[in-house]
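> What follows is a protein structure lacking sequence information:
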């Protein structure tokens, strides 16, 4: 597969802050690529450099084999950008908004209208954007980024501040975008979102990429303990601590949870004692990898 994006040693500084400090990455054609990181990690600045919205202080960036900076008119029709905060024209309906964005790329009105169906907003076509819910406005923002059928789509925290149902519905839209053959680059704070959607992710902090790879591979590489839980009361905590393979044991009077690096041995021991009621086994997740790399301290 060919590389759609190649970034090498990108750097961007604001005063004493290294917003982007030597970022190198590649994104293959047709890939769903995620950039993860806490607030202030440099995700948005990195994305803006790749999009050609901001000039890097140093480093090289290539999109479809061309430099996006200075603003490259040849690249603009091939890219779709959904920013963290999207601004719409006041008092226009969803259909009018989308047709206006489409007209900038010479997209016929009827073709633009079809995008409303793609993002599930056909029934809101005549609704003014001010009256759309948060999730509906986000879907309209994505529709505006897709109206000219770009090959490469950038999504900067597209599900931020959405309720769980709206997030899940938007995931379906994003999967469809990628399945249709488009390359997608996503920034997000939600680890479950990245695990579900992304082929590969890069975890950033303090302007640097700390680790990258397929989510499942990053989780396996952590070698974190698994958690085996059974219903509280089937065994007391002291007895659980004597089980072969048990490391730590907690009991919150709902579940007895055993932390272990040998889950099969623990489960076998529980089975011998007839203590498998409500058994659940949970391994490490991408969130564990994220916290292991970036720490657990609060970020403003």
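Received, thanks. Keep in mind that what you see is a predicted model, and the values were worked out from it rather than measured.

> CA atoms for contacts and neighbours, from now on please.
Will do.

> residues making contact with the helix of greatest length in the chain?
If you go by DSSP state H, the chain has its longest helix at helix 164-179. With contacts defined as Cα atoms under 8 Å, 6 or more residues apart in numbering, helix 164-179 is touched by 30, 31, 32, 118, 119, 135, 139, 159, 184, 193, 197.

> would you list every one of the strands in the stretch 101-250 of the chain?
Remark: strands assigned in the stretch 101-250 of the chain by DSSP state E, counting those that start in this stretch are 152-156, 183-188, 200-205, 208-213, 226-231, 246-251.

> Which one of the ones you listed lies nearest to residue 102?
strand 152-156 (15.4 Å; Cα to Cα).

> who does that closest one touch, helix- and strand-wise?
helix 43-51, strand 79-82, helix 134-146, strand 183-188 (3 or more Cα pairs under 8 Å, 6 or more residues apart in numbering; DSSP states H and E).

> then this one, side by side with the first:
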């Protein structure tokens, strides 16, 4: 399949600090791709370069077939970005924010009303955004990025601070967009979010991609299953790889009152590969 995002050897320094040290990524058309990593790993810097907000110091990057340095206007025409801070006008109502964006992007009439309904903002449409909760502002911000359907949607930690209902609304929107052929690159601190949404995941640390694959591939390659043994006065967790390890652990602990076998999670992968 064609790649909608192609990154090779991407580098960026701020003063004496190397933030990106040769990042390589390839994201297929219509794919949800998650970029994970600890704070300061370079996730947001990568997104800012790919969305033409920041120039790289080295390497190459193409988005929707366009070079991010030589063809920034073409890149901007093909993408939408929902950044960590909601880019909405608090003095305007929710409906006014969406209609203003629709006029700026030359979107068809009625798109604002459709998006208000899609993101459960109809009842709040006539209120000033300054009165919105954080979750409502985030949903409005995402709706504004979809006034004109992009080829590529960048979501930089889109559900940080959202309540479970708002988070689920964002997840549903991302899934729908991917089903419709939109390529989505998201950064997130919620590993459950990446596990649920992303077809493929890259883990970035120290400015480099250190692991990449599907969630299932990463779990199988990096993390072990965990056998949890419960005794009368304590519990013990033992990493195991396959039935032979399980058998040996049970033979060594015949006094266990209850046993549980846990599959590895992305949390286990994250802790295993990051510093």
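It's in. Source: prediction; values computed, not measured.

> ok, back up a step: quick one: buried residues of the longest helix of the first structure?
166, 167, 170, 171, 173, 174, 177, 178 (16 or more other Cα atoms under 10 Å).

> Output those in JSON lines; the columns should cover distance to residue 202 of the first structure.
As requested, those are exported to JSON lines (distance: Cα to Cα, whole Å):
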{"residue": "166", "distance to residue 202 of the first structure": "25"}
{"residue": "167", "distance to residue 202 of the first structure": "21"}
{"residue": "170", "distance to residue 202 of the first structure": "22"}
{"residue": "171", "distance to residue 202 of the first structure": "19"}
{"residue": "173", "distance to residue 202 of the first structure": "22"}
{"residue": "174", "distance to residue 202 of the first structure": "19"}
{"residue": "177", "distance to residue 202 of the first structure": "21"}
{"residue": "178", "distance to residue 202 of the first structure": "18"}
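
> ok, so of the residues you listed, who is nearest residue 149 of the first structure?
residue 177 (9.9 Å).

> Distance of that closest one relative to residue 32 of the first structure?
According to Cα to Cα, to the nearest Å, residue 177 of the first structure and residue 32 of the first structure sit 10 Å apart.

> Give me the common contacts of those two.
Common neighbours of residue 177 of the first structure and residue 32 (Cα under 8 Å, 6+ apart) are residue 184.

> Confirm residue 11 of the first structure sits in a helix?
No: using DSSP: H, G, I helix; E, B strand; the rest coil, the assignment for residue 11 of the first structure is strand, not a helix.

> What is the burial count for it?
Using other Cα atoms under 10 Å, the number of residues around residue 11 of the first structure comes to 23.

> Now do the same contact list for it.
With Cα under 8 Å, 6+ apart, residue 11 of the first structure has these contacts: 18, 19, 20, 21, 22, 23, 56, 57, 58, 59.

> Restricted to strands, list those.
18, 19, 20, 21, 22, 23, 58, 59 (DSSP state E).

> rewinding a little: Serialize the helices and strands packed on strand 152-156 of the first structure to CSV and add fields for mean neighbour count and distance to residue 125 of the first structure.
Formatted as CSV, those follow (neighbours: other Cα atoms under 10 Å; distance: least, Cα to Cα, whole Å):
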stretch, mean neighbour count, distance to residue 125 of the first structure
helix 43-51, 22, 29
strand 79-82, 22, 20
helix 134-146, 24, 10
strand 183-188, 23, 26
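
> For the ones you listed, please prepare a markdown table with the additional fields distance to residue 289 of the first structure.
A markdown table is the format used below for those (distance: least, Cα to Cα, whole Å):
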| stretch | distance to residue 289 of the first structure |
| --- | --- |
| helix 43-51 | 18 |
| strand 79-82 | 27 |
| helix 134-146 | 28 |
| strand 183-188 | 15 |
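
> closest one to residue 99 of the first structure among the ones you listed?
helix 134-146 (8.7 Å).

> after superposition, how close is the closest one to the second structure?
Average distance, helix 134-146 of the first structure versus aligned residues of the second structure after superposition (mean Cα distance after the TM-score superposition for the first structure): 0.9 Å.

> tilt between that helix and strand 152-156?
If you take axes from the mean of the first three to the mean of the last three Cα atoms, to 10 degrees, helix 134-146 of the first structure sits at 150 degrees to strand 152-156.

> All good on my end, thank you.
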